[in-house]
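[1] let me see the structure of the following:
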Amino acid sequence: MPAVLAHEPLIRLVAFLAILAAMAIAEIAAPRRRREIPRLVRWSNNLGLVIVDTLALRLAFPVLAVGVALSVDAHGFGLLNWLDVPEGMAIVIAFIVLDLAIYGQHVAFHAVPALWRVHRMHHADLEIDVTTGLRFHPIEILLSMAFKLAVVALIGAPAVAVLLFEVVLNAMAMFNHANLRLPEGIDRLLRLVVVTPDMHRVHHSIERRETDSNYGFNLSVWDRLFKTYIPQPKAGHDRMTIGLPLFRTRRDLWLDRMLIQPFRGNADAGASTPPPREREQHLSS
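    Okay, here's the model as predicted:
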């Protein structure tokens, strides 16, 4: 086992805290949109959700993705092991396949009504910043982990590749949800390879066509390849409305309300069956 895997929990924690702090500072230094809701309201509840998600994972899965990768490697299971792919190439292939799998999963969470009920809590945030990248319902976290474990096992992903992918994906989710203004030229260059904040912010528009676009969290190639890419929001980044027609009060930002959102309101699917237009409600205290 590579020495780095022996320190997996510490690596994850340090990377998480470092990126969270860096993005929080960057948002203060160069904000993209004006903040209307106090950070204390959103941050306390969004970060509280991270604790709930972590506990749910630990209770539901005795072994997570890196552990499964170690197990399949020990038993020689999975496509990359069967083909005896060199380790360096296997790491690159596994990283790319896992990223494509997460893109496909994200599309499915928008297209299937039952999955959208769970995923829409992520979209119900009334503002978008680094903590939105951590705001996922525990049910979605559990479903996503089960899917990831299956992909890891089927392809025989090396444990190093899985750890690298999960750390990078978590970091990129915080980066591309950040309320960060990048210089236009830098954004244009970066989004040729990775998903930038301006690119992903389109995905959080209240306009359903824009919500059902820009699904990538890490590599930007998938949205271009599968024709789900929209360069900019119709209303512009400063004037676009973030969120959904539902759950638009500040009370809906509280942890207890977030946890019951999948069981409230009507389920609607993806772009193929857009919901009826609803007049946006004003934010209430």
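[2] only C-alpha atoms from now on, for both contacts and neighbour counts.
    Fine.
[3] tell me the secondary structure for the residue of the chain positioned farthest from its centre?
    Relative to the centre of the chain, the most outlying C-alpha is that of residue 84, 31.8 Å out, by Cα atoms, centre = their mean. Secondary structure state of residue 84, per DSSP: H, G, I helix; E, B strand; the rest coil, is coil.
[4] any idea how far it is from residue 163?
    Going from residue 84 to residue 163 by Cα to Cα, to the nearest Å gives 21 Å.
[5] now do the SS call for the nearest residue to residue 197 once chain neighbours are set aside.
    Nearest residue to residue 197 in three dimensions, chain neighbours excluded: residue 176, at 3.9 Å (Cα to Cα, 6 or more residues apart in numbering). Assigned by three-state DSSP, the conformation of residue 176 is helix.
[6] what segments of this protein are helices?
    With helices called from DSSP state H, the chain shows them at 8-29, 39-60, 65-74, 79-82, 87-111, 113-123, 138-155, 159-177, 184-190, 197-201, 208-211, 221-225, 255-260.
[7] could you dump those helices into JSON lines with distance to residue 244 added?
    Output for these, formatted as JSON lines (distance: least, Cα to Cα, whole Å):
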{"stretch": "helix 8-29", "distance to residue 244": "23"}
{"stretch": "helix 39-60", "distance to residue 244": "16"}
{"stretch": "helix 65-74", "distance to residue 244": "32"}
{"stretch": "helix 79-82", "distance to residue 244": "41"}
{"stretch": "helix 87-111", "distance to residue 244": "13"}
{"stretch": "helix 113-123", "distance to residue 244": "7"}
{"stretch": "helix 138-155", "distance to residue 244": "18"}
{"stretch": "helix 159-177", "distance to residue 244": "16"}
{"stretch": "helix 184-190", "distance to residue 244": "26"}
{"stretch": "helix 197-201", "distance to residue 244": "13"}
{"stretch": "helix 208-211", "distance to residue 244": "9"}
{"stretch": "helix 221-225", "distance to residue 244": "22"}
{"stretch": "helix 255-260", "distance to residue 244": "13"}
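[8] let's see this one next, to set against the first:
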Amino acid sequence: MTSDLAQYGLLLSLLLFAILAASEAMFPRRKRSLPRVKRWRTNILIILMDSAALRLVGPIAALAAASYAAQHHIGLFNWTDWPAWLEFTLALILFDLAIYGQHIATHKIPLLWALHKVHHADRDIDVTTAIRFHPVEIILSMLYKSALVLLLGPSLLAVFVFALILNLCAMFNHSNLRLPDWLDKRLRLFLVTPDMHRVHHSTVPGETDSNYGFSIALWDRIFDTYIPQPEAGHDDMVIGLKEYQTDGPAALWWSLALPFQKRYRPDKAKGYKRKSS
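    All right, here's what the predicted structure looks like:
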């Protein structure tokens, strides 16, 4: 059953990916800094490597952890007699809060930030950025999620639904999709929108340190990490990291090696210097 749920989730994710990729091409929010083909080649290769990395931790993946917790009566919800609907709802809310906390940790803890920089170094933000993560970060993230599952003991359905929501929302809020202002304002009352999350990918440090939510927009308001709009505006804001405004982030091996660089050396980054305009 676990493998069947994973396959259904993959099919839905691929379908939304295709829809968003086509939509952002027809209704782009921002002009691109780099050619789509150049970036997508690297981002998709990283995604394939992430998929391979996840197979290495398959035995402790979140869905497998949920099955294990149920079989061995492990976790909070396996020790309570609450209604199924309440446990399901609480599981989704607690998981989302935990992912919000995890995201902040990846920015505040130097070792985690070294890995998370691969995601933020992307100089454009679109649907592929949503799944552009260093393979080591993907493995650590899956271990974290599996530990949460063992701690809470949610149903297999709750784990599947949350994983699907997280994946679909990440693709949506990273997309370069232009939404009408009235729709964005209403959606972001409860859901993280592309305009809301794009602020988080600004090169301005104060803006990078904001809008950490992936699904529920409420956490950023509760914990005072919410910034409604970028100071320079969405059309003029610079995406990525200040020190990596080169062609480097669009290269596969540069991106994979980024966490292990002691410091940025523009004079040593052959082939990745910014072209003069």
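[9] got a TM-score for the pair?
    TM-score for the superposed chains, counting by TM-score structural alignment, normalised by the length of structure 2: 0.93, backed by 269 aligned residues with a Cα RMSD of 1.7 Å.
[10] what's the distance between the residue farthest from the centre of structure 1 and residue 244 of structure 1?
    47 Å.
[11] near whatever residue of structure 1 lines up with residue 6 of structure 2, how many other residues are there?
    Correspondence of residue 6 of structure 2 to structure 1, assessed by TM-score structural alignment: residue 9. Residues lying near residue 9 of structure 1 (other Cα atoms under 10 Å) number 10.
[12] and for the one 4 residues further on?
    Burial of residue 13 of structure 1, expressed as a neighbour count using other Cα under 10 Å, amounts to 11.
[13] closest one to residue 129 of structure 1 among the helices of structure 1?
    Closest to residue 129 of structure 1 of the helices of structure 1 is helix 159-177 (Cα to Cα; 5.2 Å).
[14] that closest one packs against which elements?
    Other elements packing on helix 159-177 of structure 1 under the criterion 3 or more Cα pairs under 8 Å, 6 or more residues apart in numbering; DSSP states H and E are helix 8-29, helix 65-74, helix 87-111, helix 197-201.
[15] residue 154 of structure 1: which of these is closest?
    In terms of Cα to Cα, the element of these nearest to residue 154 of structure 1 is helix 65-74, at 8.8 Å.
[16] which bit of structure 2 covers that closest one?
    Under the criterion TM-score structural alignment, helix 65-74 of structure 1 matches residues 62-71.
[17] any idea what the residue farthest from the centre of structure 1 aligns with in structure 2?
    Under the alignment (TM-score structural alignment), residue 84 of structure 1 pairs with residue 81 of structure 2.
[18] could you do residue 232 of structure 1 as well?
    Alignment note (TM-score structural alignment): residue 232 of structure 1 maps to residue 229 of structure 2.
[19] what's the answer for residue 171 of structure 1, then?
    Under the alignment (TM-score structural alignment), residue 171 of structure 1 maps onto residue 168 of structure 2.
[20] spit out the contact partners of its match.
    Counting by Cα atoms under 8 Å, 6 or more residues apart in numbering, residue 168 of structure 2 makes contact with 13, 16.
[21] how much space separates it from residue 128 of structure 2?
    Remark: distance between residue 168 of structure 2 and residue 128 of structure 2 (Cα to Cα) = 12 Å.
[22] for residue 260 of structure 2, same thing?
    Distance from residue 260 of structure 2 to residue 128 of structure 2, by Cα to Cα: 23 Å.
[23] how about stretch 103-116 of structure 2: buried residues?
    Buried positions in stretch 103-116 of structure 2, judged by neighbour count with 16 or more other Cα atoms under 10 Å: 103-104, 106-107, 112-116.
[24] what range does it cover in structure 1?
    Using TM-score structural alignment, stretch 103-116 of structure 2 pairs with 106-119 in structure 1.
[25] quote the end-to-end distance of that stretch.
    Counting by Cα to Cα, you get 9 Å between the two ends of stretch 106-119 of structure 1.
[26] and for stretch 30-37 of structure 1?
    End-to-end distance for stretch 30-37 of structure 1, by Cα to Cα: 17 Å.
[27] format the buried residues of stretch 103-116 of structure 2 as JSON lines; extra columns: distance to residue 153 of structure 2.
    Listed next are these as JSON lines, based on distance: Cα to Cα, whole Å:
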{"residue": "103", "distance to residue 153 of structure 2": "22"}
{"residue": "104", "distance to residue 153 of structure 2": "24"}
{"residue": "106", "distance to residue 153 of structure 2": "25"}
{"residue": "107", "distance to residue 153 of structure 2": "28"}
{"residue": "112", "distance to residue 153 of structure 2": "26"}
{"residue": "113", "distance to residue 153 of structure 2": "29"}
{"residue": "114", "distance to residue 153 of structure 2": "31"}
{"residue": "115", "distance to residue 153 of structure 2": "29"}
{"residue": "116", "distance to residue 153 of structure 2": "28"}
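[28] give the contact list for the residue farthest from the centre of structure 1.
    Shown in contact with residue 84 of structure 1 (Cα under 8 Å, 6+ apart): no residues.
[29] cool, the one 3 residues further on as well?
    Listed by Cα under 8 Å, 6+ apart, the contact partners of residue 87 of structure 1 are residue 158.
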